[in-house]
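Engineer: missing the sequence, but the structure's below:
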């Protein structure tokens, strides 16, 4: 039985959409890309990979904030 992970599928769609030239995009196309990226974020957030990304980004932000003081 073949199963498709929705997160992986959305990630592939996002990469393919972002590879297109900016000049070739309409406003509707850009809005659709934003909606797809938001859906990807919502699906990715509760996963272990999503949590690891959040932890990495929070450490990066704290490091930058400490170096700025």
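Structural biologist: Sure, I can see it. No experiment lies behind these values; they were computed from the predicted model shown. Numbers count the residues shown, from 1 in each chain.

Engineer: from here on, contacts and neighbour counts on C-alpha atoms
Structural biologist: OK.

Engineer: Now find how far off-centre the longest helix anywhere in the chain is within its chain.
Structural biologist: Counting by DSSP state H, the longest helix found in the chain is helix 48-68. In terms of C-alpha atoms, centre = their mean, to the nearest Å, the centre of helix 48-68 is found 16 Å from the chain centre.

Engineer: before we go on, here's another structure to hold up against the first:
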């Protein structure tokens, strides 16, 4: 039996959709892409990978804020 992780499947779909030319996308197509990315974020956020990304982004934001002072 083949099991496909939904987050991996959505990541592949996102990459395929974003490779298309911008001029070829309609408004509804862009809305669907945003929706898919949001669902992907919700699926990945509670995982260890998602927490690692959150930590890195938090450290980067802190460094930028500290550099501006």
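Structural biologist: Looks like it arrived, so ask away. Just so it is clear, the structure is predicted and the values come from calculations on it, not from any experiment.

Engineer: After superposing, what score do the chains get?
Structural biologist: Their TM-score after superposition, calculated using TM-score structural alignment, normalised by the length of structure 1, is reported as 0.98; 69 aligned residues with a C-alpha RMSD of 0.4 Å.

Engineer: so who does residue 50 of structure 1 touch?
Structural biologist: Residue 50 of structure 1 makes contact with residue 44, according to C-alpha atoms under 8 Å, 6 or more residues apart in numbering.

Engineer: so what corresponds to it in structure 2?
Structural biologist: Correspondence of residue 50 of structure 1 to structure 2, assessed by TM-score structural alignment: residue 50.

Engineer: list the contacts for residue 36 of structure 1?
Structural biologist: If you count contacts by C-alpha under 8 Å, 6+ apart, residue 36 of structure 1 has them with 10, 14.
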